[in-house]
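Participant: Dropping a prediction and its sequence here:
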Amino acid sequence: MGPRYQNIAVIGGGPSGISATKALVEERIFQTVRLFERRDRVGGIWHYDPVPDVFPTATKAGSNPKDIPSKLPHFAPPALEDLTSRTAIYDTLDSNVGAKAMSFSHTPFPLVNSAQSTRYLGHSNPTRPFRVVAKYLEELFKDYLHLASFNTTVVKAEKKSEKWVLTLRQSGHLVNGELKDYWWEEQFDAVVVASGHYSVPQTPEILGLENAATKYPAHFEHSKEFRNPDDYVDKKVVVVGGNVSSADLVADLHAIVKAPLELSQRGHNEALDSAWNLPNVKLRPTVSEIKTSARGINVYYSDGSVTEGVDKVLFATGYKLSYPFITPDPVTPNNRVAGFYQHIWKIGDPSLALVGQVRAAISFRVYEYQAVAVARYFAGRNKASLPSPREQDQWEVDRLQYKGNSPIFHEIKPDFKEYFDFLTELAGPPAAESDGYSLPPWEDKWAEHAFEILQLKDKYWKSLHKKKEGFVSAKL
């Protein structure tokens, strides 16, 4: 019996795209597996770009379906760089999911820590420097490099007459002494979209923000742009946000900015309370308006208070989901993906699958399980099949009632075991003629390993409280 689909495209070369490519190849049944990556190597968000993305109010460059030449294949002048392809990595970044749980089940991370994490979290702590993670991913993909097309942007993916037609643009071609982009199309039976969801920064709608950011662009940053705490020394800073990235920024900046560090939150993660209450941090309600003055930026809050003369407003407010190349675009105004069963298969057409479109799900490990389940479904080797489209629709309705119509719809926490068990059962055992392997059953200790870093950070943040309290007592 042959596979459900013969020719498969994978879009994106980050951890989820690497997982998908590996799982598909290991089935040893597909005629074609191709990976398209807009950067010059694999790794996704684990690249380091010294010059960051620009603040979200600025116009993003890059190509879109309206730019497609009328006749393909075609050489065209280079498109402007898509700035969203730059990453949020900064030079001292360490992973924030415990290494034992974050790694793929088949390959553990090397036992390497940074000097900074060792100083703050102790020896042999569960973080890994981003360069270690990037190298880990590159090593895993080296056997599949021949399948990859780098510097290649998927501008459009559209189903036509039972085939997925991908419109592609590859940069870096020298034609008659001039650099050109090469445009072409390829057709596939199925597509795995693994392009991630940490590219397009999101900021709240605030009265006056766009005008102020246009007038004083250097005063505004998203956490994606953060590169070096040196840029904040003795500056008056407002941080906006209430989750992990905000906590890390507050921890990095609270002792070096012009006190106090103003922290504006609509809501917050209670597990990070030790960060919100660090010394020199002043909690504020939501920002209601931003005004410009002769002194620069004034930030107004919903309780009527104001911070004047602000040097930096730093938004740690997450990312927008972005799949602009999929036709039609599945992203809703509420920033969730609609119409995908279990966050993976397109309802009514499972030849389109997403890998990596989940939150709070233990990072690389869940991408691996999703990828194996997709590969074995595409191969027609599953122990269990997908339910009917009607049942899949009902799953989405039930999910909306459970999690709500927001990005939280894609949050797996706290149902780790149920989700991993579902993927393991659907994948089933490996076929004898494949190079696959059995997915290890879920273990509760994986969740414990995943949150080890947060526990160590909490301990460190609390030590800063005690140090401050001890200093005040000594002065008294």
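Facilitator: Alright, I've got the coordinates.
Participant: For the rest of this, base every contact and every neighbour count on C-alpha atoms.
Facilitator: Fine.
Participant: Between the two ends of stretch 155-174, how far is it?
Facilitator: End-to-end span of stretch 155-174 (Cα to Cα, to the nearest Å): 21 Å.
Participant: So what touches it?
Facilitator: 63-65, 68, 78, 150-154, 179-191, 324-328 (Cα atoms under 8 Å, 6 or more residues apart in numbering).
Participant: Return the subset of those lying in strands.
Facilitator: Of those, the ones assigned to strands by DSSP state E are 152-154, 179-188, 190-191, 326-327.
Participant: OK, contacts around residue 262?
Facilitator: The contact partners of residue 262, by Cα under 8 Å, 6+ apart, come to 237-239, 281-284.
Participant: My reading is that it lies in a strand. Confirm?
Facilitator: Yes - counting by DSSP: H, G, I helix; E, B strand; the rest coil, residue 262 is part of a strand.
Participant: I'd like the distance between it and residue 300.
Facilitator: For residue 262 relative to residue 300 (Cα to Cα), the value is 12 Å.
Participant: and if you look at residue 206?
Facilitator: 10 Å.
Participant: Same check on residue 74?
Facilitator: 52 Å.
Participant: take a look at this one as well, against the first:
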Amino acid sequence: MNVHTPRKILVVGGGPCGLVTLRNLIDRGQFEQALLVERRDDVGGVWYLEDPPLPGVPRDRPYWPSPAYPALVGNVLSEYLSFSHHPFPELPSQLHPYPTLLQTHQYLKRFAAPFLESGHILLSTEVVWVDELADGQGWNVTLRDWRSGSAGNERVETWDAVVVATAWYDFPSWPDGVPGLAEAREAGLATHAKNWKGPSGYEGKKIVVVGNANSSNDIVAQLKSVAQTPVYRSIRRQGLRRFAFLPDNRVVDVAQIACYSIDANKKLDLELLDGQILTGVDSVILGTGYKAAAAPFVRLLENEVMTPMTSSLTMPPRIPALYEHIIYSRNPSLAFIGTIMSYTPFTLADVASTFLCLVWSKHITIPNSLEGRLAGEQARIAFVEATRRQIDDPSSFVAYHILAAAEQGYAQGLKDAIRKVDSDGARKWAEALPEWEDGDWKRREGMYERKWASLEAEAAGEDQFKMDARL
């Protein structure tokens, strides 16, 4: 396919994926201009926890909350939160080898600092629309300025190419078709983990947390020492071992919620699928994840709509028609970074955006035919649908938008394509990027066992601990 090398590239979103994409466009692409716009007043994406608005105090800009919370500790080792040529600082504790929210945000701020100083990052600038121009001539981008004194003024700019690096955390996933859930949400008795800001306010309350993956487990771990016990964890199946959570007699697992009802005291009665009823529940917190939205601010030409090539088995919704989960197949001047969930999104965004730079600079070619560019998507859809038919109650790990074990082959394939480019620069970049070979993948998998060891050592009150020889 004849891919035009863009001169001016706009990156949307100042989280980890957008920041590393900007760095790679500047350092590895040799394009005329690369600019990142972020609607909030600081970089970091979900890792930037902004103070919430004060009640009754007027604001001159919208509030876009992060789903993070003050006591958040990550589940990925710092090695896999490190962009190439920019290692994560050594952490002070071996007992707690997983960076906190603050440590991760500070890392991202240090990474972004030179680009803020050089004017390559524009904060408090919201992307309202990205409109495709005819004949592949670029994109009109409507921007809304929320900087001090600008009062949301809008302007339209034309860019040759656009990278969307926002996909997830504005779109929480709610269970479908559960009677009474909508009313419980309306009454403020059921909320999503996106809105969790810590255990304050839950003292002595009767709480049910839905789910047993990372978010739900973190929330339960904080609630069990302040809420009424037991704290109930409503689950479909036993959790995967990678979602570490030590057994605790203050936490009781129960079946899925079949129905919500509000009692006369404005509390919840919950009927579970096994017939058990929990009465007088103060709050339900749903750790049911997020979904990829098909870029709601991107407007394509009328005859080229982003229509998902999907059936109900490949839900939740995703951004469709992407080559290698990156490049929009019908117009390669539109790209996405971070649209597919992975174990190590920082490092995957690094390799994916390097791959994108080499495609746009014509060092890596993509298939000429639309069918060829969509072949990978079709193969993944077929795999997901076949796998889900074979499992009675498949988890979300068997979904289009979650790579799971497929991350190894996908990421290593991108890395291998970069390595094959015949240029000194590409060879140096490939050398700096992480590997996903079998040994490297085994080390990645080992970080989940490390989490168990960390929790066990913490529970035992140890200051020092040694990993089991199997790690």
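Facilitator: Everything's here; your move. Keep in mind that this is a model prediction, so the values were computed, not measured.
Participant: just to revisit the earlier point, emit the PyMOL select command for whichever of the contacts of residue 262 of structure 1 are buried.
Facilitator: Entered in PyMOL, the line below selects the buried ones among the contacts of residue 262 of structure 1, by 16 or more other Cα atoms under 10 Å:
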select buried, resi 237+238+239+281+282+284
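Participant: what residue of structure 1 takes the place of residue 230 of structure 2?
Facilitator: The alignment partner of residue 230 of structure 2 in structure 1, by TM-score structural alignment, is residue 260.
Participant: can you pull the contacts of its match?
Facilitator: 236, 254, 280-282.
Participant: Residue 116 of structure 2 against residue 122, yeah?
Facilitator: Yes - if you go by Cα atoms under 8 Å, residue 116 of structure 2 and residue 122 touch, sitting 7.4 Å apart.
Participant: who's more crowded, the two?
Facilitator: Set side by side, residue 116 of structure 2 and residue 122 show more neighbours around residue 122, with 21 against 16, by other Cα atoms under 10 Å.
Participant: Next, work out how far apart the more buried one and residue 218 of structure 2 are.
Facilitator: From residue 122 of structure 2 to residue 218 of structure 2 the distance is 33 Å (Cα to Cα).
Participant: repeat for residue 121 of structure 2
Facilitator: 33 Å.
Participant: Next: residue 72 of structure 2.
Facilitator: From residue 72 of structure 2 to residue 218 of structure 2 the distance is 8 Å (Cα to Cα).
Participant: Check residue 376 of structure 2 too.
Facilitator: 35 Å.
Participant: So which of those two has more stuff around it?
Facilitator: Neighbour count, other Cα under 10 Å: between residue 376 of structure 2 and residue 218, residue 218 has more, with 20 against 16.
Participant: What's the more buried one aligned with over in structure 1?
Facilitator: Counting by TM-score structural alignment, residue 218 of structure 2 lines up with residue 248 in structure 1.
Participant: ditto for residue 170 of structure 2
Facilitator: So, by TM-score structural alignment, residue 170 of structure 2 is matched to residue 199.
Participant: Enumerate every residue touching that match.
Facilitator: Contacts of residue 199 of structure 1 by Cα under 8 Å, 6+ apart are 84-87, 319-320, 322.
Participant: Now neighbour count too, for those, in JSON lines please.
Facilitator: Converted to JSON lines, the contacts of residue 199 of structure 1 look like this (neighbours: other Cα atoms under 10 Å):
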{"residue": "84", "neighbour count": "19"}
{"residue": "85", "neighbour count": "19"}
{"residue": "86", "neighbour count": "23"}
{"residue": "87", "neighbour count": "22"}
{"residue": "319", "neighbour count": "18"}
{"residue": "320", "neighbour count": "19"}
{"residue": "322", "neighbour count": "19"}
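Participant: Let's have these in JSON lines, adding distance to residue 399 of structure 1 and secondary structure.
Facilitator: Below are these laid out as JSON lines (distance: Cα to Cα, whole Å; DSSP: H, G, I helix; E, B strand; the rest coil):
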{"residue": "84", "distance to residue 399 of structure 1": "30", "secondary structure": "helix"}
{"residue": "85", "distance to residue 399 of structure 1": "31", "secondary structure": "helix"}
{"residue": "86", "distance to residue 399 of structure 1": "33", "secondary structure": "coil"}
{"residue": "87", "distance to residue 399 of structure 1": "31", "secondary structure": "coil"}
{"residue": "319", "distance to residue 399 of structure 1": "21", "secondary structure": "strand"}
{"residue": "320", "distance to residue 399 of structure 1": "20", "secondary structure": "strand"}
{"residue": "322", "distance to residue 399 of structure 1": "21", "secondary structure": "coil"}
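Participant: by contact count, what packs against the helix or strand hosting residue 103 of structure 2?
Facilitator: Assigned by DSSP states H and E, residue 103 of structure 2 belongs to helix 101-117. Identification of packing neighbours for helix 101-117 of structure 2 by 3 or more Cα pairs under 8 Å, 6 or more residues apart in numbering; DSSP states H and E yields helix 16-28.
Participant: Which strands and helices lie in contact with the helix it packs on?
Facilitator: Secondary-structure packing of helix 16-28 of structure 2 (3+ Cα pairs under 8 Å, 6+ apart): strand 8-12, strand 33-37, helix 101-117, helix 345-360.
Participant: who touches the longest one?
Facilitator: Residues from elsewhere that reach helix 101-117 of structure 2 (Cα under 8 Å, 6+ apart): 16, 19, 43-44, 47-48, 68-74, 86, 88-89, 121-122.
Participant: Helix, strand, or coil at the nearest residue to residue 276 of structure 1 once chain neighbours are set aside?
Facilitator: Distance criterion Cα to Cα, 6 or more residues apart in numbering; nearest residue to residue 276 of structure 1, sequence neighbours excluded, is residue 247 at 6.9 Å. Using three-state DSSP, the structure places residue 247 of structure 1 in helix.
Participant: Measure how buried residue 247 of structure 1 is and give me the count.
Facilitator: For residue 247 of structure 1, using other Cα under 10 Å, the count is 24.
Participant: What sits closest to the residue sitting nearest the centre point of structure 2 if chain neighbours are left out?
Facilitator: Nearest residue to the geometric centre of structure 2 (Cα atoms, centre = their mean): residue 168, 5.3 Å. Counting by Cα to Cα, 6+ apart, residue 292 is the residue found nearest to residue 168 of structure 2 once chain neighbours are left out, at 5.3 Å.
Participant: residue in structure 1 matching the one you found?
Facilitator: By TM-score structural alignment, residue 292 of structure 2 lines up with residue 321.
Participant: How much space separates that match from residue 142 of structure 1?
Facilitator: 29 Å.
Participant: Comparing the two, which residue is more hemmed in?
Facilitator: Taking other Cα under 10 Å, residue 321 of structure 1 and residue 142 do not tie; residue 321 has more neighbours (23 against 10).
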